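Undergrad: here are the coordinates; sequence isn't available:
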């Protein structure tokens, strides 16, 4: 009895244990099936499926007129599915013969423990046809797209390039990657756990969706103008680098942007990586006298100066114990209006303006014009420039910044600021992309021009444009002068900074301007870094480039010239003559000299004595050009003791200086020979007749262009 009860208990315990275990199995099965079922199913699918991405066809890049700058062409890629290959040795041999590759390399690839390998990408269509005819098991061909740049090096820094996988690596190709790339396709291949072929296996190809296309602000024709001039610069001056940017002031649209050195995006790997960088957006350089446009804009807007304000240049300025020379030193500009200060690019005049502005007001405009910050142009690698923190600025810094030293800018910053002056004081964000369109050509999004801020008033901008026009027509920018299209601009020659100061013999020559003055259509910046051959002044080598580009661009844009074609042809037939120096001559004698030189004369004032002239002596003009003579009554003998005003003798010969002083009753104590470089009694000083004025004469030197 006892034994039976014990047996029943043991049997019951066994059933309970088995029941509990069975319940556990049911619970575990339910957990796997209903809770983790989807996850495990996905993992199982992933474990037996290979998913290979196929890059999509990238969108086309057009210029503003719809001309193709970048296209995608179809190319074939040969790939292998190793588990499906029946005879690897024979297959490798046949592929090696057709593709021109090593047998060992192909055999190694197709015998790998893998479900997918590339044999060769982007092969010639004729080669892919031969491979298809062989119908090799495990070998297949898929269509990919290959980027092509039909114009070679044209606008290479703007366009950029893509890598082997069709991902953007440089230029607009990388910044607009999301729009251009499209949606990749897929190759799906089913396998077993050992990577072997499965009967009736799944092998699918999902085609990619092409990317959107871009319409740029770049104009292919204008870009060609720029590239032509860059090639001429390289051939003539062999610089370290050169940059030209053409911008539309009203919109901020970049019509052209070119650099040397450059590269061919189709073969970018054959060029040094340093040539891939875009100097137009990353080069930090001291702008020199081109920055005087910013100084003048701030001073005019703040009412610190007027065009007629008077300045005196002794050839240098002393600030905080430091002597800063004018580019013309030891010759001085003497007494001049602010308008003439700009025409002559006079350093002491601009230094005085900068100091009068003061740190707070000057920096307000430096920041407002966009210096010390990125412009936001859609290209990689843009630099901010280098601006001394406002709190650390001293008077000596203000003085040097006002003439374009102690501050570094980028070319894109400077052309954007110059365009703001041309655009009635409104600063625009640089624009490269106008429209985004889908693969069928339908408009996806239009990108409107983006105003940033009103930097200076319209009246100040127009006033400054008038001053800059005279810089081109009468001042240091004469080599940029165009008879048919009046231009405004400023030259720049900056010595490059090095260790412990400025580097001897290393300069950056530049010219920045816009045209036509009355209705600016283009703003152009030319920057030439370290030109060789001994000529490095911006007015000599950069200004003519500006003229060549501006003239061709304005004609191409059908901008109406100020003078007719017939008038231009007549003027082109006229010879170029040198204007004689007529100051302090009797009027009849001066007019006779002009007639013999083939020049006309216009009179301002009354009298028989030439007090001043325009253009100045030494200027080159076309024959029959009128020379304005400012005349007045000839000075008579002045009784000794009478108060008279000391004149400005700068630039006069010893004979001319003596004649002028004698007419005023003053005596001269000359020292040296040549032309008057300085005088001990400053112009404008009231003295008594009979006073002796010591005048320093120096040999005349060729006048450089700042």
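TA: Received the coordinates, thanks. Owing to the predicted nature of the structure, the values given are computational and were not obtained by experimental measurement.
Undergrad: From here on, just use CA atoms for contacts and neighbour counts.
TA: Will do.
Undergrad: Tell me the buried residues in the longest strand that the chain contains?
TA: Identified as the longest strand of the chain according to DSSP state E is strand 501-515. Residues of strand 501-515 classed as buried by neighbour count (16 or more other CA atoms under 10 Å): 506-515.
Undergrad: take a look at this one as well, against the first:
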């Protein structure tokens, strides 16, 4: 019984046998690991990948440097070839403070002389030496680099080059592509805006300009070029490796776009609207000047607007109201009602009616003066702008015929004008009362461009022209030109009908009972139609009340016998209605139409307009001399002797005797604002970044901060305007 137990003990105590077993297992494990290593290594060699990363690409990345060659965005020009929007480059400055930032041969690449840096930068940035030194000595001593806020951003090439000449250690610049809009406020919502966005070319990120509104957006694919790429093999020090070639794919620039806008007339229109906005403060205002023979838009503007170069005024108002607002046009619609009635042989001018009021479909329609003018022939309904008369005209014509002409004039459809965000409009036409009120511009919603398209038929012998703002596109690489020819969308009325409507529109201007007498222009025959449209309340409960709660409008065609221009102006809810709506609109219409007609006749010189020179970076003395040669009023804001910013911007169109504001280095100081307009005060606020409270209307008579007082961050500024 003991022998088996001894055998088991001997087996457990046999070290040689145990070692053999362990050795075999270890060898098997070692062979397995070796095979796994061989397999893994073979996979890496064959595939060139590890952990889903391409080793070849990573190795090449150590020695290859790729640079994006940025394509130039196409330039937008006016009708005469002057640039409206073009590519530019701005620079931002920063300072490296970390003393570990050392280059080849232990060259110090950080700021070594803070006092010198502060002294030099104070000449070119709107910051004092003390303010700059404070930034160069941050509380956190481990800070690698510092920037200088908005004062150090958006610098011009001239300012950058001037700072670089001082050879300041530790001072660097970043480059940002930007879009230059040299005319400032200039059909801003129609031209639009291009802003910087990051895109990738061959895995290399680059900043590019992308259209975000207006024509910059709708024509983005046309204006945008294709970036190129430059690849160079370099060593660890950044030098190109010998016997290697540079690979380069050239950039393809975007195409240039030419518009129909005339800078002379556009600038004048903007000036007139700014004056009206400042004086009467309308909620919205639109104005369009068009050549009805071609449909080409010569000038177009809206309020509110913004300066695309600075972003001032943009806020949240991105809508192009010429196509993006649908509104009830009011009595200017009567021009189309009259045209439809005449053209359909449903107009009896000698038929009389009782003005004042009429009941239709359970609704009572009143004339604008409520009591009317007694018994009138239908021929006087148009110059009197009688709503009751036009209800009679619509009833005689019939709802089917009238709706057919609304469609013939291409209302309820977009004009395809290339402007962004265009609406189709709408109509209420179910009930008899709905049909009746559309005859005088209620119950139908239109856009400004739809109205312009319709007006062209009346001014152009019955031929309706599509509104056109782009004249051609040119490829700068090949020279290929694509022209946008005038496009006739239809012939809703005959030449005879158009002539009769123009005659009726002259009655509006020249008859003693016409509503458009304020739009007479000496030396020219003018055909007009006025409008006063009610505004629907926000809750849908009828229309707003109050003397200013209307959309006031006027359309004019001149010369009346053969119109070369159609000018249409709308003004919504002027908040400071110190004059009648007709007087306010005439303040824009009369000088604008006269200027256009005078230009056409060759009787106006253009010497009153010039381009703002670039004076940033120059001494105050040199800048003042240059601006006075342009007949501009020079206003210095600051105690320094070098100009760091200017307003208006370089290349903007300016008028004789316009104020030019120069922000200098050193402390900002308050100029004497006596006699300044509201728009000039707003420019000062934009230039200095200070909030200025404006009270009253007219021109500045008082200012809370005296002239030459310091404009520091704690300063509260109030200016008082009074009428002369």
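TA: Received, thanks. For clarity, every value in this text was computed on a predicted model and none was experimentally measured.
Undergrad: Work out the TM-score between the chains.
TA: Comparing the two superposed chains by TM-score structural alignment, normalised by the length of the first structure, the resulting TM-score equals 0.64, with 536 aligned residues with a CA RMSD of 4.5 Å.
Undergrad: which one of the buried residues of strand 501-515 of the first structure sits closest to residue 241 of the first structure?
TA: Using CA to CA, the shortest approach to residue 241 of the first structure within these belongs to residue 508, at 9.7 Å.
Undergrad: aligned partner of that closest one in the second structure?
TA: Aligned by TM-score structural alignment, residue 508 of the first structure pairs with residue 551 of the second structure.
Undergrad: Checking the closest residue to its match other than its chain neighbours next. Helix, strand or coil?
TA: Distance criterion CA to CA, 6 or more residues apart in numbering; nearest residue to residue 551 of the second structure, sequence neighbours excluded, is residue 572 at 4.3 Å. Classification of residue 572 of the second structure by DSSP: H, G, I helix; E, B strand; the rest coil places it in strand.
Undergrad: Now which residue in the first structure aligns to residue 572 of the second structure?
TA: When the first structure is aligned by TM-score structural alignment, residue 572 of the second structure is paired with residue 529.
Undergrad: for that match, what are its contacts?
TA: Contact criterion CA atoms under 8 Å, 6 or more residues apart in numbering gives 239-242, 507-509 as the residues in contact with residue 529 of the first structure.
Undergrad: ok, so of those residues, who is nearest residue 447 of the first structure?
TA: Once CA to CA is applied, the member of those that ends up nearest residue 447 of the first structure is residue 242, at 29.8 Å.
Undergrad: on that earlier part again, please tell me I have it right and the match of residue 508 of the first structure contacts residue 536.
TA: No - counting by CA atoms under 8 Å, residue 551 of the second structure stays clear of residue 536, with 10.7 Å between them.
Undergrad: Check the contact lists of these two and give me the overlap.
TA: Counting by CA under 8 Å, 6+ apart, nothing touches both residue 551 of the second structure and residue 536.
Undergrad: follow-up on the earlier one: and the buried residues of strand 501-515 of the first structure as a markdown table, adding distance to residue 356 of the first structure?
TA: Putting these into a markdown table (distance: CA to CA, whole Å) gives the following:
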| residue | distance to residue 356 of the first structure |
| --- | --- |
| 506 | 31 |
| 507 | 29 |
| 508 | 28 |
| 509 | 28 |
| 510 | 27 |
| 511 | 26 |
| 512 | 25 |
| 513 | 26 |
| 514 | 28 |
| 515 | 30 |
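Undergrad: between the residues you listed, which is closest to residue 345 of the first structure?
TA: Distances from residue 345 of the first structure to those, taken as CA to CA, are shortest for residue 511 (12.7 Å).
Undergrad: separation between that closest one and residue 527 of the first structure?
TA: When CA to CA, to the nearest Å is the yardstick, residue 511 of the first structure and residue 527 of the first structure sit 7 Å from each other.
Undergrad: repeat for residue 463 of the first structure
TA: Per CA to CA, residue 463 of the first structure is found 26 Å from residue 527 of the first structure.
Undergrad: More neighbours: which of the two?
TA: Neighbours around residue 463 of the first structure and residue 527, counted as other CA atoms under 10 Å, are more numerous at residue 527. The numbers are 27 against 19.
Undergrad: contacting residues around the more buried one?
TA: Taking CA under 8 Å, 6+ apart as the criterion, residue 527 of the first structure is in contact with 242-244, 411, 508-511, 542.
Undergrad: same question, residue 174 of the second structure
TA: Contacts here follow CA under 8 Å, 6+ apart; on that basis residue 174 of the second structure touches 91-93.
Undergrad: go with 6 Å
TA: For residue 174 of the second structure, the set of contacting residues under the criterion of CA atoms under 6 Å, 6 or more residues apart in numbering consists of 91-92.
Undergrad: Which strand or helix spans it?
TA: For residue 174 of the second structure, the enclosing helix or strand under DSSP states H and E is strand 171-180.
Undergrad: could you point out which element follows that strand?
TA: Read in the C-terminal direction, the helix or strand following strand 171-180 of the second structure is helix 188-191, with elements assigned using DSSP H and E.
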